[in-house]
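Peer 1: Please work out how this folds:
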Amino acid sequence: MTNTYWRPSSLLGNRNGPAADPAYAVLVLNQPINENAFKSTVEGASMLVCADAGADRLRNLRTDQNWRRPDAIVGDLDSVTPETITYYRGKGVTIVKEPDQYSTDFTKALRWIEQEWIQRTEHLDIPPLDVVVLGGLGGRVDQGFSQIHHLYLAHNDTSLLSGRIYLLSEQSLTFVLGEGPNTIDIEPGYFAENVGIIPILGRCHLTTRGLEWDVENWPTDFGGQMSTSNHIRASTIEISFTGPRPLFTLELTALLTATGS
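Peer 2: The predicted structure is shown next:
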């Protein structure tokens, strides 16, 4: 199987890797914004999009005129304040109202990002766009599970996503592992030692290298064994598994964990 290589520090300002890092968009949900991590990740973003009242979060984060404006605000627009819509419309920001009640603002924004990227790169040999979602798992439990649900949903729907998707929350960067072997490059200064491998979709068997408590063909599921609060012990982590794709989460370094609005 093809090895899936991850270089997560490239999403946090480290764009000088050994190979060209994929382009990515930043999607702001209506969740508290990790201001330090946001500042690091938005600098290299090819696109900045707000899902509905995520625009209020962004506007409240910084008010000076030099702060980056979103490319678009997308959703049914039932949560964002009229003042914010008026403010950003006056700045030339695209406002996209999608009233479809069978999809969420999250999926509406993902679909807009995917379609916009296809239009921008038509006839160009440019890889698919990754998406970094600013969300949070420390508030309402149902909203937290919804965000994890959307990570998996996006992987199963090419109209929403053709690249990779990450959840950047108050203290962590989280993503769904690729099928087959995974190699995760851990560069100093971006991540603390704690990681977790969570079998969201059901029982799987893990093999790891580079962690304090490595395992070999180790069964993991909810209600059984689970690899949480494991520790990074190498510059490269290798993970393979059989069974459903698990979720992988990295703790951000203290310099990136302060939250804003």
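
Peer 1: C-alpha only now, for contacts and for neighbours.
Peer 2: Noted.

Peer 1: where's Trp117 relative to His205, distance?
Peer 2: In this view, Trp117 and His205 are 36 Å apart by C-alpha to C-alpha, to the nearest Å.

Peer 1: Same check on Tyr87?
Peer 2: 51 Å.

Peer 1: More neighbours: which of these two?
Peer 2: Shown here are Tyr87 and His205; by other C-alpha atoms under 10 Å, His205 has more neighbours (18 against 13).

Peer 1: got a list of what that one touches?
Peer 2: 217-220, 241-243 (C-alpha atoms under 8 Å, 6 or more residues apart in numbering).

Peer 1: Would you map the helices across this protein?
Peer 2: 35-42, 54-61, 82-90, 105-120, 141-155 (DSSP state H).

Peer 1: Could you dump these into JSON lines and include distance to Val96?
Peer 2: Formatted as JSON lines, those follow (distance: least, C-alpha to C-alpha, whole Å):
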{"stretch": "helix 35-42", "distance to Val96": "21"}
{"stretch": "helix 54-61", "distance to Val96": "12"}
{"stretch": "helix 82-90", "distance to Val96": "11"}
{"stretch": "helix 105-120", "distance to Val96": "9"}
{"stretch": "helix 141-155", "distance to Val96": "20"}
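
Peer 1: For the most centrally placed residue in the chain, give me its contacts.
Peer 2: In the chain, the C-alpha nearest the mean C-alpha coordinate belongs to Tyr166, at 2.2 Å (C-alpha atoms, centre = their mean). Neighbouring residues of Tyr166 by C-alpha under 8 Å, 6+ apart: 131-133, 151, 173-176.

Peer 1: Inside strands: which ones of the residues you listed?
Peer 2: Among those, the ones falling in strands (DSSP state E) are 131-133, 173-176.

Peer 1: Closest one to Ala234 out of the residues you listed, please.
Peer 2: Leu173 (18.0 Å; C-alpha to C-alpha).

Peer 1: Can you name the residues that contact the closest one?
Peer 2: Counted by C-alpha under 8 Å, 6+ apart, Leu173 has contacts 166-167, 249-252.

Peer 1: Now it: closest residue in space that isn't a chain neighbour?
Peer 2: Spatial nearest neighbour of Leu173, excluding adjacent residues (C-alpha to C-alpha, 6 or more residues apart in numbering): Leu250 at 5.3 Å.

Peer 1: To compare with the earlier structure, here is another sequence to fold:
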Amino acid sequence: MNDPIVVSQEPVLLVGGAHGDNAQLLSLLDEVTTVVAADSGADWVRAVGRLPNALIGDFDSVSDETRAALPPETVHRIEEQDSTDFDKAIRSISAPMIIGIGFLGGQVDHLLAAMTVLARYPDRAIVLLGEHDVVAHLPPQIGLPLELGTRVSLYPMRPVTGISTGLHWPIDGLELSPGDRVGTSNRADGPVSLTLHGPGMLIILPVSERHGLQQALAQADGLWPAL
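Peer 2: I've put the predicted structure just below:
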């Protein structure tokens, strides 16, 4: 990871440019003390009457008006074009957890790029929220306090095996991979536990499960090594 631009001992909110539900953003802004905007995510934060603590990106989409509204010391331009603004921000933040909003809506190519970045940082606890879903990269082991019938989708970004309890369709003995078998639209028969044999597995849950997922990630016994 680069020398971090933003350092926090608490979860950091990272706001992207795929603007969504203002009420959802305002609720998150009230939960955290440190807010980072990835490029035009700063426009969304400003549109709801707030300003981020830091702006990170290549600045190809953030408005001049928003940049001018921010103190110069909070504006951090990373000009290289080999990575997304989401990636630039992730590698510039040191925090126990990053909660991201504004990355799952908008263009499909941007969404796919965000999923790729999640898989690139298996050593980080990152939770992405949309209006309907919450997505995270799974650690080696996790327990989720889900209720009967909760939608659970597992999406591998590379070949992954593992074992499960509490899933209606267990993953034991299966190899999941993006080019073959995936685990979408499974469901919980009650609390779910997952043990993965390698990194690369994303979990997608209803956004109502966000707090439970965050708590489970915080309590997980270690993450994967950095790639």
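
Peer 1: Fetch the TM-score of the aligned pair.
Peer 2: Their TM-score after superposition, calculated using TM-score structural alignment, normalised by the length of structure 2, is reported as 0.76; 201 aligned residues with a C-alpha RMSD of 2.8 Å.

Peer 1: among the contacts of His205 of structure 1, who's most crowded?
Peer 2: Of the contacts of His205 of structure 1, with other C-alpha under 10 Å as the count, Phe241 tops at 22 neighbours.

Peer 1: For it, give me its contacts.
Peer 2: By C-alpha under 8 Å, 6+ apart, the contact set of Phe241 of structure 1 is 179-181, 204-207, 217.

Peer 1: Of those residues, which belong to strands?
Peer 2: 204-207.

Peer 1: what about the strands in the stretch 151-261 of structure 1?
Peer 2: 165-168, 172-176, 182-185, 191-198, 204-209, 218-220, 227-231, 236-242, 247-252 (DSSP state E, counting those that start in this stretch).

Peer 1: number of nearby residues for the aligned partner of Ile197 of structure 1 in structure 2?
Peer 2: Matched to structure 2 by TM-score structural alignment, Ile197 of structure 1 sits across from Leu154. By the criterion of other C-alpha under 10 Å, Leu154 of structure 2 has 21 neighbours.

Peer 1: if we can go back for a sec, quick test: list the members of the contacts of Leu173 of structure 1 that are still contacts in structure 2.
Peer 2: Counting by both residues aligned by TM-score structural alignment, their matches' C-alpha atoms under 8 Å, structure 2 reproduces these contacts from these: 166-167, 249-252.

Peer 1: could I get the residues you listed as TSV with distance to Ser227 of structure 1?
Peer 2: Formatted as TSV, the kept ones among the contacts of Leu173 of structure 1 follow (distance: C-alpha to C-alpha, whole Å):
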residue	distance to Ser227 of structure 1
Tyr166	20
Leu167	19
Thr249	11
Leu250	12
Glu251	14
Leu252	18
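
Peer 1: With respect to Phe106 of structure 1, which of those is nearest?
Peer 2: Leu167 (12.1 Å).

Peer 1: Could you find the closest non-adjacent residue to the aligned residue in structure 2 for the closest one?
Peer 2: In structure 2, the residue matched to Leu167 of structure 1 (TM-score structural alignment) is Leu128. Nearest residue to Leu128 of structure 2 in three dimensions, chain neighbours excluded: Gly100, at 4.5 Å (C-alpha to C-alpha, 6+ apart).

Peer 1: thought the one you found was touching Ala125?
Peer 2: No. With contact defined as C-alpha atoms under 8 Å, Gly100 of structure 2 does not count as touching Ala125 (10.8 Å).

Peer 1: Looking at those two, which one has more neighbours?
Peer 2: Just comparing Gly100 of structure 2 and Ala125: by other C-alpha under 10 Å the higher neighbour count belongs to Gly100, 26 against 23.

Peer 1: separation between the residue in structure 1 sticking out farthest from the centre and Ile73 of structure 1?
Peer 2: Ranked by distance from the centre of structure 1 (C-alpha atoms, centre = their mean), the top residue is Gly90, with 28.8 Å. According to C-alpha to C-alpha, Gly90 of structure 1 and Ile73 of structure 1 sit 13 Å apart.

Peer 1: With Glu238 of structure 1 instead?
Peer 2: Distance check for Glu238 of structure 1 against Ile73 of structure 1: by C-alpha to C-alpha, it reads 38 Å.

Peer 1: Of those two, which one has the most company?
Peer 2: Ile73 (29 against 19).

Peer 1: which ones are touching the equivalent of that one over in structure 2?
Peer 2: In structure 2, Ile73 of structure 1 lines up with Leu55, judged by TM-score structural alignment. Applying C-alpha under 8 Å, 6+ apart to Leu55 of structure 2 gives the contacts 36-39, 42, 74-77.

Peer 1: and if we set it to 6 Å?
Peer 2: 36-37, 75-76 (C-alpha atoms under 6 Å, 6 or more residues apart in numbering).

Peer 1: can I get these in TSV with neighbour count?
Peer 2: Formatted as TSV, the contacts of Leu55 of structure 2 follow (neighbours: other C-alpha atoms under 10 Å):
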residue	neighbour count
Val36	26
Ala37	30
Val75	19
His76	18
